[in-house]
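Visitor: Using only what follows, build the 3D model:
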Amino acid sequence: MNGNIFIDAQEVANELGTSKAYAYKLIQKLNEEMKESGFITIEGKINRKFFYEKIYGGGRENGSLQR
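Guide: Take a look at the predicted model:
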């Protein structure tokens, strides 16, 4: 994990073991959820913390799953 606040489609695809096309669709869905909550989003990227909260329940940090 790098120190960037955002995660892009390539990193999402690598993290989840999916295609880059699916990663873009997932980012789009998550960004819509953020917009509904009043956040400003960047197309093709998602807030890293929000991504990990939605995918892993917030339990993943520094590349390892926290239980």
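Visitor: Please make it C-alpha for all contacts and neighbour counts, starting now.
Guide: Fine.
Visitor: who are the neighbours in contact with the spatially most central residue of the chain?
Guide: Nearest to the mean C-alpha position of the chain, by Cα atoms, centre = their mean, lies residue 51 at 3.2 Å. Listed by Cα atoms under 8 Å, 6 or more residues apart in numbering, the contact set of residue 51 reads residue 30.
Visitor: run this one through as well so I can compare:
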Amino acid sequence: MEKQFLTAKDVQKILNVKQAKSYQIIRELNHEMKKKGYMVIQGRVNKQFFEDRYFYKPNESKTG
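Guide: This is a model prediction of the structure:
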């Protein structure tokens, strides 16, 4: 089963940042999620939300 939440160590490895920075990133993303009405777990971040915010995914444009 694939993880639904990432820990600070996961974020640290993925982004190649120090541990303190990974905790800062998690706090910022969780704050954004709280503002949108989601429940959060301190010290963990939703994997999908993290990927949406940190990885560029171009929109598929409809041409024709």
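Visitor: one step back: checking the residue nearest to the centre of structure 1 next. Helix, strand or coil?
Guide: Classification of residue 51 of structure 1 by DSSP: H, G, I helix; E, B strand; the rest coil places it in helix.
Visitor: what residue of structure 2 matches up with it?
Guide: Mapped onto structure 2 by TM-score structural alignment, residue 51 of structure 1 lines up with residue 50.
Visitor: now residue 48 of structure 2, nearest residue through space, not along the chain?
Guide: Distances taken as Cα to Cα, 6 or more residues apart in numbering place residue 4 nearest to residue 48 of structure 2, at 7.5 Å, with adjacent residues excluded.
Visitor: which one in structure 1 is aligned with that neighbour?
Guide: Using TM-score structural alignment, residue 4 of structure 2 pairs with residue 5 in structure 1.
Visitor: residues near its match, how many?
Guide: 11 (other Cα atoms under 10 Å).
Visitor: State the distance from it to residue 54 of structure 1.
Guide: 15 Å (Cα to Cα, to the nearest Å).
Visitor: swap in residue 8 of structure 1?
Guide: On the measure of Cα to Cα, residue 8 of structure 1 and residue 54 of structure 1 end up 15 Å apart.
Visitor: These two: who's more crowded?
Guide: Counted by other Cα under 10 Å, residue 8 of structure 1 and residue 54 do not tie: residue 8 has more neighbours, with 19 against 11.
Visitor: The more buried one: what's its closest spatial neighbour, skipping adjacent residues?
Guide: Here the residue nearest residue 8 of structure 1, using Cα to Cα, 6+ apart, is residue 45, at 4.5 Å.
Visitor: This completes my enquiry, with thanks.
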